[in-house]
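S.K.: coords please:
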Amino acid sequence: MKKNYFLLTLALLLSLGIRAQEVAFEEYNLDNGLHVILHQDNGAPVVTTGVMYHIGAKDEVAGRSGFAHFFEHLLFEGTENIERGKWFDIVSANGGSNNANTTQDRTYYYEVFPSNSLELGLWMESERMMHPVINKIGVDTQNEVVKEEKRQRIDNAPYGKIIYRTGVNKHIFNKHSYKNSVIGSMEDLDAAELSEFIDFNKKFYNPNNAVLVVAGDINIAETKKMVQDYYGPIKNNAEKFVRTKIEEDPITEPIKVTEYDSNIQIPLKALVYRTPGMTERDSYVLDYISTILTGGKSSRLYKKMVDDKKMALQVLAFSDAQEDYGTYIMGALPIGDVTLDDLAKDMDEEIVKLQTELISDKELQKLKNQFENQFVNSNSSIQGIANSLARNFMLKGDTNLINKEIEIYRAISKEDIMRVAKKYLNENQRLDLDYLPESAKEVGDSK
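M.R.: Predicted structure coming up:
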């Protein structure tokens, strides 16, 4: 009884905390199509200015992979009014920080400044949108930077092909451009003409393909005026890019693949499934399933395979939902003479349990408490709030998910978990990947 009372009290406190920290925001469109989201929080003298463009690796044409990620680097080179190589100097000299990142679906740039430098952040991002300088010296410089990044993160990094999906997505997707890696092909970048980079910028880096988010210690009325001054005059260089979702044929039989990596000593067994996109309710259920299987030391796979049977050095299970589709990845590293088939057998046993047995009330309540805690933490920083606002608008079509997404998780039932496990996590619908040290190829050892 005391334990139940504690769980009820914890759930109530989390619920009160979530209501108290609701994120207020205002959103509107400029005449040129730029979507603007403003969030005022005067609790600390900090402001984040971010621009997310609806351009990712999935939008690249055949033979020119890597352009979206390349632009993440290229557009820090400079603008007509920011001298080449001075972007980071300006930010740091004004007490700020900045970064950018690219996914299959979008590219996001942001600056974090003391709030008295808000106008500087708005100006810099407007410069990136309106006056980028794209020339040969910049392309050549960033070409070498991207090549070095690929060497460090993928080519020479243990399990890099798994972490960055270059050894996974190409087997799961046949038609959709998700089959290509975000970092792309160095050969494609080398072969591209300068005019192609200029055309790419004109096609995608337009206000009607972007969302501007300003979050932190701001005055809404003053910020609106600055936004209009800096972004209102920017014209679109092209019609808004219209996507057609590419439908993949269902996977109906196992895809058995062996990959080799000269950077590893311990093999990996990976089971990978194609799953629905991030707006589908089932993708949220898969997040629950991941936590059941490997969400901490009390999770099912960790307790069974790492603690009790001591057959795995590490286990993992996570859902990677994207705009059109997702992937669900399970994996384990063996200990001693344990084979990769042994690992697959034990992982499959836990999947079958989820498909045939309802989880307990206690396990479901624990899941809901964990996700409510994660939800609170995700909105604990201004930078995190800015990113969530932009992403929810651009990729999920509802900015207010920042406040109500937790309700989707709260509504998930034990029956939902069983249904989703049955629907997506089947042996005939997956990639079965043996990821082996290069030395295994030499001796012909497939386990």
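S.K.: from now on I want contacts and neighbour counts done on CA atoms only, so please keep to that.
M.R.: Noted.
S.K.: leaving aside the residues adjacent along the chain, what's closest to Gly50?
M.R.: Of all residues not flanking Gly50 in the chain, Tyr110 sits nearest, at 4.0 Å (CA to CA, 6 or more residues apart in numbering).
S.K.: to check against the first, give me the structure of this:
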Amino acid sequence: MKRSLALVVLALSLSGTALAQDPEIPFDEFYLDNGLRVIVHEDRKAPIVAVTVWYHVGSKNEAPGKTGFAHLFEHLMFNGTENYNDEYFRPLQEVGATSTNGTTDFDRTNYFQTVPTSAVDLALWLESDRMGHLLGAVDQAKLDEQRGVVQNEKRQGDNAPYGKVFETIVTNLFPPGHPYSWEVIGSMEDLNAATLEDVKTWFETYYGPNNATLVLAGDIDVATAREKVERYFGDIPPGPPLTHKERFIPSSVPASRIVMQDRVPEARIYKVWLAPEWISDETTHLQLADLVLTSGKSSRLYQRLVYEDQIATDASAFLMSNEIAGAYIAYATVRDGQEMSAVEQALDEELARFLAEGPTSDELERARTEIRSAFIRGVEQVGGFNGKSQILAENAVYGGRPDFYKHSLEVLNGARREQVLAAARKWIDGEPLVIEV
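M.R.: This is a model prediction of the structure:
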């Protein structure tokens, strides 16, 4: 329920792109008459079921002046309904549920829990109850309480070292009005302005079953799942028809340099480029390039800046891949007594060397193996942040089908050095947005 989880969910979406022996996640899929999409994966290894709901709405569906509302609404979903006006977690804790949480990102809001098989009915009733019967329990006191909780999260994040950097990145990388040009957590001013009418509008617009994907993964078969889901969700009326935003990558990076003043233990420099959207094959190619540059102490950036030149204490990057656009963010932390200009020059030189040479065969295979290992770790569990229920939901929502990961595997397994180099040259060869802290 913190904004840093956005990066965790981002790592999942990228790690789900390759697998050593291309294992499948078998599933059945059906829709209720009200539009609810249901995906069922049967896994009898343990008497547990992961219950996951993805709503296809996030901060990109907000408007300027109403930022932060997707995340604020996520908090309200845990504070009781018309039929159960108490903390959502309480009955789940009593039956031994694990991994109970919710997160908000630019493009989606998800809610998940893993429960004993005997408690599937409880989890489905709780999820259906807040999908169908939330509004009557949300009053001004609850809104004010959760507004305060979210604003405290924002203060903690902003006051942490480098805590304002991400906000500076998105507000400068994306043009005004772009759906990614504000942080998921929003602004203090907009949070202060949120009203009960905003709550009602958001719920009625985006939290209908026709904008949701329900995944059940674990000790359950499709016939049992269908009967239970129909019983608990079938009478919830659909929301209005929705059109989802399409690919929107700005034509260029605003090549500017921003100097931020902050109380940080060491100075840091960031270089930021635009990147492809989640569904693009180039996202996989660019992730491979990123891992060659940044993964582990043997990576190119770490070896040059930290180990050889000893002018930085850290050097890394990450690929932010979202539904309609992305960003590639490289950074290096200046060692005490060293000059930022020297660190920036070394960072630029290593990036230029990669863009000139591309990855070696060994580097490319190591990167491929790293992604495969991450995916294997995910498919070994049914729930949590990275398990099979999340993989199926993510691929269904962003890729159009639960097994879109198969296409991503094909792209990864077939990725050649020339393709990785071409993607890197296309996306990170121009002038970046530069931020000094």
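S.K.: what lines up with the residue nearest to Gly50 of structure 1 in structure 2?
M.R.: In structure 2, the residue paired with Tyr110 of structure 1 is Phe112, using TM-score structural alignment.
S.K.: checking my notes, its match in a strand, right?
M.R.: Yes. Secondary structure of Phe112 of structure 2 (DSSP: H, G, I helix; E, B strand; the rest coil): part of a strand.
S.K.: quick one: the helices in the stretch 251-400 of structure 1?
M.R.: Ranges of helices in the stretch 251-400 of structure 1, per DSSP state H, counting those that start in this stretch, are 281-294, 300-301, 340-356, 361-378, 382-396.
S.K.: would JSON lines of those helices with mean neighbour count be doable?
M.R.: Output for those, formatted as JSON lines (neighbours: other CA atoms under 10 Å):
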{"stretch": "helix 281-294", "mean neighbour count": "22"}
{"stretch": "helix 300-301", "mean neighbour count": "24"}
{"stretch": "helix 340-356", "mean neighbour count": "17"}
{"stretch": "helix 361-378", "mean neighbour count": "16"}
{"stretch": "helix 382-396", "mean neighbour count": "21"}
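S.K.: those helices: which one's closest to Gly232 of structure 1?
M.R.: Nearest to Gly232 of structure 1 among the helices of the stretch 251-400 of structure 1 is helix 382-396 (18.9 Å), distances taken as CA to CA.
S.K.: distance check, the match of Tyr110 of structure 1 against Ile391 of structure 2.
M.R.: Using CA to CA, to the nearest Å, we find Phe112 of structure 2 at a distance of 13 Å from Ile391 of structure 2.
S.K.: what about whichever residue in structure 2 pairs up with Gly184 of structure 1, which SS state?
M.R.: The alignment partner of Gly184 of structure 1 in structure 2, by TM-score structural alignment, is Gly186. The three-state assignment at Gly186 of structure 2 reads coil, by three-state DSSP.
S.K.: ok, and the closest non-adjacent residue to Gly186 of structure 2?
M.R.: Nearest non-adjacent residue to Gly186 of structure 2, counting by CA to CA, 6+ apart: Gly68, 3.6 Å away.
S.K.: and if you look at Phe76 of structure 1?
M.R.: Counting by CA to CA, 6+ apart, Phe76 of structure 1 lies nearest to Trp87, which is 6.3 Å off, once chain neighbours are set aside.
S.K.: now do Phe25 of structure 1
M.R.: Nearest one to Phe25 of structure 1, counting by CA to CA, 6+ apart, is His39 at 4.5 Å.
S.K.: distance from whichever helix or strand Phe166 of structure 2 is part of to the middle of the chain?
M.R.: Assigning secondary structure by DSSP states H and E places Phe166 of structure 2 in helix 165-173. The chain centroid and the centroid of helix 165-173 of structure 2 are separated by 17 Å under CA atoms, centre = their mean, to the nearest Å.
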